[in-house]
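Student: Compute the structure for the input listed below.
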Amino acid sequence: MRVRAVVFPGARRRRLSVADQRTDEGFFSARDGVRLFWHTERAPDPVGHVALVHGYAEHLGRHAEIMRALVEGRYTVHLLDCRGHGQSGGKRVHVDRFDEYISDLEVFLARVKEQAGAIPMFLLGHSHGALIAARYLLDRPDAVRGVVLASPYFRLKLQVSPLKILAGKLLSRVLPSLPMRNELKAEQLTRDVRIQNATRADPLYQQIATPRWYTESSAAQETVLRRATEFITPFLLLFGAADAVADPAGGREFFEHATSKDKQYKQYDGLLHELFHEPERDLVFRDVVGWLDERARGASTRVAGTR
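Tutor: Here you go, the predicted model:
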């Protein structure tokens, strides 16, 4: 089964020749038996390995462009379809406990580490994937050389009716896996019209979440912000100033309280939630690769907040 990485028009532009890259993909079993889909793009003579975790409702195929930018920068990229997403098994956009995501990531990173060996390993999380990454690293700060948190879902900015929030909390107890349609629109994610249309037509993109997914993710958000002072892993935190889905203020709060000696915050004026799909994405790609390069090729003790 091939990764669906050509849903987006721009994904074709950076395809490397067969001689320049090696592709592999398949399934592995989570600790509870759920089958999880993965995809790897190997760079020639890599300077680092990057494990990428996608966001809510989407799948790894939507990250073809950042994947190829990383490969061009000599990073081997390993992508995971989270349980209940993409080609992975499990109820759609549902977990009984947030720890299921943490366990899956731990197993996935162990597989990546086997391939990386002594080569530096990094984690990149987008949106809900950044929440998973941050929660994971709170208890395992040395698991990777550093982490990129792109539009982290640490606090919701999207306006959801109070009635729906209350219903979600109540249903989490009695009907935890009931599919509930979300209020997210493609134009809230990116200003690129082609990608908006591709998102609407994507059969793997979900328009639902379950009550238990909501309450477990909300609890994880509270934990990450409450324990931010314990976060010591080197990190780059990226946000679009016009993000209407995840609240940049939540990301800034996390950044200010995190005690990592190597942390950087960058905000892009006018950009929406999906930084890797915005018209200015090449700039974002350069920032990500540049940050990784500093840490893959040498030590950095930088603390900076930029716009």
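Student: Please count neighbours and contacts with C-alpha atoms only from this point.
Tutor: OK.
Student: Stretch 142-153: how far from the chain's middle?
Tutor: Counting by CA atoms, centre = their mean, to the nearest Å, stretch 142-153 is centred 9 Å from the centre of its parent chain.
Student: With stretch 44-64 instead?
Tutor: 8 Å.
Student: what does stretch 175-185 give?
Tutor: Per CA atoms, centre = their mean, the centroid offset for stretch 175-185 relative to its chain is 20 Å.
Student: buried stuff in that stretch?
Tutor: If you call a residue buried by 16 or more other CA atoms under 10 Å, then stretch 175-185 has these buried ones: 176, 177, 178, 179.
Student: Relative to the whole chain's centre, how far out is whatever helix or strand residue 196 lives in?
Tutor: Per DSSP states H and E: residue 196 is located in helix 193-201. A distance of 19 Å separates the centroid of the chain from that of helix 193-201, by CA atoms, centre = their mean.
Student: One more: stretch 160-173?
Tutor: 25 Å.
Student: that older thread, which SSE is immediately downstream of the helix holding residue 196?
Tutor: For helix 193-201, the following helix or strand on the C-terminal side (DSSP H and E) is strand 208-209.
Student: Let's compare: structure for the following, please.
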Amino acid sequence: MTMEDGHQVYVRMFHPIGKPIGHFHIMHGMAEHSGRYIEFAHALMELGYFVTAHDHRGHGETARLNGQLGHLGDEKGFYRLVEDAFEIIQHYNALKQLPETILFGHSMGSFVARRFMQLYSGHIDRCILCGTGATTALHLLGNLLSRSLCTFRGKDMPSQLMNDLSFGSFSRSVLNSRTIYDWLCTNDEEVEKYINDPYCGFVPTNQYFADVTEGLLLINKKEEIQRIRKDLPVLLISGTEDPVGLNGAGVFKIGKEMHDAGLEDVVVYLFEGMRHEILKEKNKEHVYHVIARWLNR
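Tutor: From the prediction side, this is the model:
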């Protein structure tokens, strides 16, 4: 699809047999792509959903179509991620005319989804936030540092420094880890797939980190959370060993902030012993079951 600013975004579509019961849109995380969600999309198709998933700017096939892997753009990168999602969802909702729209965001995709909720909650019926995290003072420091790096080293330069600061603590969270990516999940086979995927694990640019940290600081402001419509059902799911969600503490913090903002239906569900990518764990069928049960309430 071509966005309003001319940027091409790669979208995957999965259509169930028979008339779909709703539209389920998936947004992936940082340094990965929507192709890693095909198995999940098939499970949702079996439930009867029409499923779409797109590669964010600077990721996967979208990066191949437009340029640099790991670079959202020279300005307003986080804003454009949100607007891309809005344009895609609007397009398929108008095309399919389905009775319900569910937005799903994993990790960085959950940050985009949270901003989407704040701006466009009237355009979705439910939202699932997977592997999300709370904002800390470190994100403010990261924003200041990444902006300085943009000035002195260039916006489109890969930032190994910011990458190490952002993900170093995650890799250290797993004792006796086999690889630096073991924090993603306990399934060694899936970790190897991630390592060997040319569209995964890249080092984002200075501007990328500036954009994402700016977005994180924005979505956690009380006045922005207040903008979400109060009757929007929200499910927050995460692993008890996910460092992004502070092993569950950060996830409950976000759930409480939404509850305090007046949201009437906020559910937090933690999966014991799972790490960041709960959809890639060996017992991922349990995650599928919990999502299906929430969808079928």
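Student: Show me the strands in the stretch 151-297 of the second structure, by range?
Tutor: 234-239, 266-271 (DSSP state E, counting those that start in this stretch).
Student: Tell me the residues of the first structure aligned with the last one.
Tutor: Strand 266-271 of the second structure corresponds to residues 263-268 of the first structure when matched by TM-score structural alignment.
Student: picking that back up, buried residues, the helix holding residue 196 of the first structure. List them.
Tutor: 195, 196, 198, 199.
Student: related to what we said a few turns ago, just the strands of the stretch 151-297 of the second structure: most buried one?
Tutor: Ranked by mean neighbour count, these are led by strand 234-239 with a mean of 25 (mean count of other CA atoms under 10 Å).
Student: can you count the residues close to the counterpart of residue 46 of the second structure in the first structure?
Tutor: Using TM-score structural alignment, the partner of residue 46 of the second structure in the first structure is residue 72. Per other CA atoms under 10 Å, the neighbour tally for residue 72 of the first structure reads 20.
Student: mind checking how far residue 72 of the first structure is from residue 146 of the first structure?
Tutor: Using CA to CA, to the nearest Å, residue 72 of the first structure is found at 19 Å from residue 146 of the first structure.
Student: quick one: the helix holding residue 196 of the first structure aligns where in the second structure?
Tutor: Helix 193-201 of the first structure corresponds to residues 188-196 in the second structure, going by TM-score structural alignment.
Student: mean shift of the matching stretch relative to the first structure?
Tutor: Overlaying the first structure shows stretch 188-196 of the second structure at a mean distance of 0.7 Å from the equivalent residues (mean CA distance after the TM-score superposition for the first structure).
Student: mind listing what the equivalent of residue 281 of the second structure over in the first structure touches?
Tutor: Matched across to the first structure, residue 281 of the second structure falls on residue 278, judged by TM-score structural alignment. For residue 278 of the first structure, the contacting residues are 190, 191, 192, 271, 272, by CA atoms under 8 Å, 6 or more residues apart in numbering.
Student: With residue 267 of the first structure instead?
Tutor: The neighbours of residue 267 of the first structure, taking CA under 8 Å, 6+ apart as the test, are 238, 239, 240, 241, 306, 307.
Student: ok, so of those residues, who is nearest residue 258 of the first structure?
Tutor: Distance to residue 258 of the first structure, by CA to CA, is smallest for residue 238 among the contacts of residue 267 of the first structure, at 14.7 Å.
Student: Surely the closest one and residue 263 touch.
Tutor: No - using CA atoms under 8 Å, residue 238 of the first structure makes no contact with residue 263, being 11.1 Å away.
Student: Helices of the second structure, start to end?
Tutor: Counting by DSSP state H, one finds helices in the second structure at the ranges 38-47, 60-66, 77-96, 108-120, 137-153, 160-172, 188-196, 206-219, 222-225, 249-260, 284-295.
Student: Let's have the ones you listed in TSV, adding distance to residue 8 of the second structure.
Tutor: Shown next, in TSV, are the helices of the second structure (distance: least, CA to CA, whole Å):
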stretch	distance to residue 8 of the second structure
helix 38-47	21
helix 60-66	7
helix 77-96	10
helix 108-120	18
helix 137-153	25
helix 160-172	26
helix 188-196	25
helix 206-219	18
helix 222-225	29
helix 249-260	33
helix 284-295	31
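Student: So for residue 24 of the second structure, which of those helices sits nearest?
Tutor: helix 38-47 (8.0 Å).
Student: Okay, buried residues for the closest one please.
Tutor: Within helix 38-47 of the second structure, the residues that count as buried by 16+ other CA under 10 Å are 38, 40, 41, 42, 43, 44, 45, 47.
Student: now stretch 277-296 of the first structure
Tutor: 277-278, 281-282, 284-285, 288-289, 291-293, 295-296.
Student: Pipe those residues into TSV and attach distance to residue 29 of the first structure per row.
Tutor: Compiled in TSV, these are given as follows (distance: CA to CA, whole Å):
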residue	distance to residue 29 of the first structure
277	30
278	34
281	34
282	35
284	33
285	31
288	30
289	31
291	32
292	30
293	32
295	32
296	30
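Student: Which member of those is positioned nearest residue 140 of the first structure?
Tutor: residue 295 (18.5 Å).
Student: how close does that closest one sit to residue 42 of the first structure?
Tutor: 19 Å.
Student: and if you look at residue 259 of the first structure?
Tutor: 33 Å.
Student: The two - which one has more neighbours?
Tutor: Set side by side, residue 259 of the first structure and residue 42 show more neighbours around residue 42, with 22 against 16, by other CA under 10 Å.
Student: Contact partners for residue 44 of the second structure?
Tutor: Per CA under 8 Å, 6+ apart, neighbours of residue 44 of the second structure: 24, 50, 51.
Student: repeat that with 6 Å
Tutor: By CA atoms under 6 Å, 6 or more residues apart in numbering, the contact list for residue 44 of the second structure is empty.
Student: tell me which residues in stretch 144-164 of the first structure are buried?
Tutor: Result for stretch 144-164 of the first structure [16+ other CA under 10 Å]: buried residues 144-156.
Student: Tell me which two in the residues you listed are the farthest apart.
Tutor: Within these, 145 and 156 form the most distant pair, 28.1 Å apart (CA to CA).
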